[in-house]
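Student: sequence unknown, structure follows:
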């Protein structure tokens, strides 16, 4: 149904721009001015996390492609994160193109990620999700994720 293919440099440039724009939009949708992000600031943050772009060690930037016809249905970025005695996979971004949504591709991508993390000997999968994104929360719960911490904000 779905396979992961490493992004090319051109793919990464498209991902970089769209991921930053989506993050800015998600921050706006929170309705909290303190979480507002700028496109330039978000791009700077991405560049700090990925100084070598798709070749940054410990980070995996993947195209999600339909196995049958090779059509790109989305993109995923995950990395290896070490804390204490464990190393986990952190899902930084999962995006499915609008035309391909509601067809099981996000769930399939999470299953691929879990298998990839197991093969790499990682202990767990972690991610952050915006509180207003109830559809993503439902997807993650269905895939076996549980809340490990909740960050709350009060505007003054």
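Tutor: Good, I have the coordinates. Just so it is clear, the model here is predicted, and its values are computed rather than measured. Numbers count the residues shown, from 1 in each chain.
Student: all contacts plus neighbour counts: C-alpha atoms, from now on.
Tutor: Fine.
Student: what about the helices in the protein?
Tutor: Along the chain, the stretches classed as helices by DSSP state H are 9-29, 39-49, 105-119, 134-142.
Student: ok, and what's touching the second one?
Tutor: By C-alpha atoms under 8 Å, 6 or more residues apart in numbering, the residues outside helix 39-49 that reach it are 16, 17, 20, 21, 23, 24, 53.
Student: and that helix, how far from the chain's centre?
Tutor: The chain centroid and the centroid of helix 39-49 are separated by 15 Å under C-alpha atoms, centre = their mean, to the nearest Å.
Student: next one for the comparison:
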């Protein structure tokens, strides 16, 4: 059995091309989930799914308070998944609502999801602090090297 260790994971902000690929996969998957759960009929599912994504992300990857990343492993030189969360603000707190964390099937069980959640927490906390102080993002690059045990 081969063992994989994800040494680092980069969060790359989705550009228009990555966003189009995300929608092409996510919209029909969400529609199928709703049909399987009995919430939507097969006839209406695709259109309803498209509408919900449009309502949630009217400006695509530039929709305010929605953060969409491609998960990228530079060792594999591959995009290994996606992360989408939204910042939800109240007068007392800012929280992160996770819409999607997906590691593509070929890259599962290598530690990417764990790293994605760790990065999400750090990213959301930093964003909330920076925005509270009046900063706004222009570019984001993140990297963390992990030491292997032993």
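Tutor: The structure has been received and is ready for your questions. Small disclaimer: the values here were computed from a predicted structure and weren't measured.
Student: got the contacts of helix 39-49 of structure 1 as a markdown table, with distance to residue 95 of structure 1 and neighbour count columns?
Tutor: Formatted as a markdown table, the contacts of helix 39-49 of structure 1 follow (distance: C-alpha to C-alpha, whole Å; neighbours: other C-alpha atoms under 10 Å):
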| residue | distance to residue 95 of structure 1 | neighbour count |
| --- | --- | --- |
| 16 | 12 | 17 |
| 17 | 13 | 14 |
| 20 | 12 | 21 |
| 21 | 12 | 17 |
| 23 | 11 | 19 |
| 24 | 14 | 19 |
| 53 | 18 | 20 |
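Student: max pairwise distance over the residues you listed: which two?
Tutor: Largest separation among the contacts of helix 39-49 of structure 1 by C-alpha to C-alpha: 24 and 53, giving 19.9 Å.
Student: okay, the helices of structure 1 in JSON lines with distance to residue 57 of structure 1 next?
Tutor: Below are the helices of structure 1 laid out as JSON lines (distance: least, C-alpha to C-alpha, whole Å):
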{"stretch": "helix 9-29", "distance to residue 57 of structure 1": "15"}
{"stretch": "helix 39-49", "distance to residue 57 of structure 1": "10"}
{"stretch": "helix 105-119", "distance to residue 57 of structure 1": "15"}
{"stretch": "helix 134-142", "distance to residue 57 of structure 1": "26"}
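Student: so which of those helices comes closest to residue 74 of structure 1?
Tutor: With C-alpha to C-alpha as the measure, helix 105-119 is the member of the helices of structure 1 nearest residue 74 of structure 1 (8.4 Å).
Student: now check structure 1 for the residue matching residue 83 of structure 2.
Tutor: Mapped onto structure 1 by TM-score structural alignment, residue 83 of structure 2 lines up with residue 76.
Student: revised request: answer the last question for residue 28 of structure 2.
Tutor: Aligned counterpart of residue 28 of structure 2 in structure 1: residue 21 (TM-score structural alignment).
Student: just give the nearest non-adjacent residue to its match, would you?
Tutor: Once flanking residues are discounted, residue 21 of structure 1 sits nearest to residue 39: 6.2 Å by C-alpha to C-alpha, 6 or more residues apart in numbering.
Student: what distance do you get for that neighbour to residue 54 of structure 1?
Tutor: According to C-alpha to C-alpha, to the nearest Å, residue 39 of structure 1 and residue 54 of structure 1 sit 20 Å apart.
Student: more neighbours: those two, which one.
Tutor: residue 54 (21 against 16; other C-alpha atoms under 10 Å).
Student: which residues does the equivalent of that one over in structure 2 contact?
Tutor: Aligned by TM-score structural alignment, residue 54 of structure 1 pairs with residue 61 of structure 2. Contacts for residue 61 of structure 2 (C-alpha under 8 Å, 6+ apart) come out as 14, 15, 16, 19, 67, 68.
Student: out of the helices of structure 1, nearest to residue 96 of structure 1?
Tutor: helix 105-119 (6.7 Å).
Student: now that closest one on structure 2. Mean distance?
Tutor: Mean deviation of helix 105-119 of structure 1 relative to structure 2 after superposition (mean C-alpha distance after the TM-score superposition for structure 1): 0.7 Å.
Student: okay, the angle between that helix and helix 134-142?
Tutor: Comparing the axes of helix 105-119 of structure 1 and helix 134-142 via axes from the mean of the first three to the mean of the last three C-alpha atoms, to 10 degrees yields an angle of 40 degrees.
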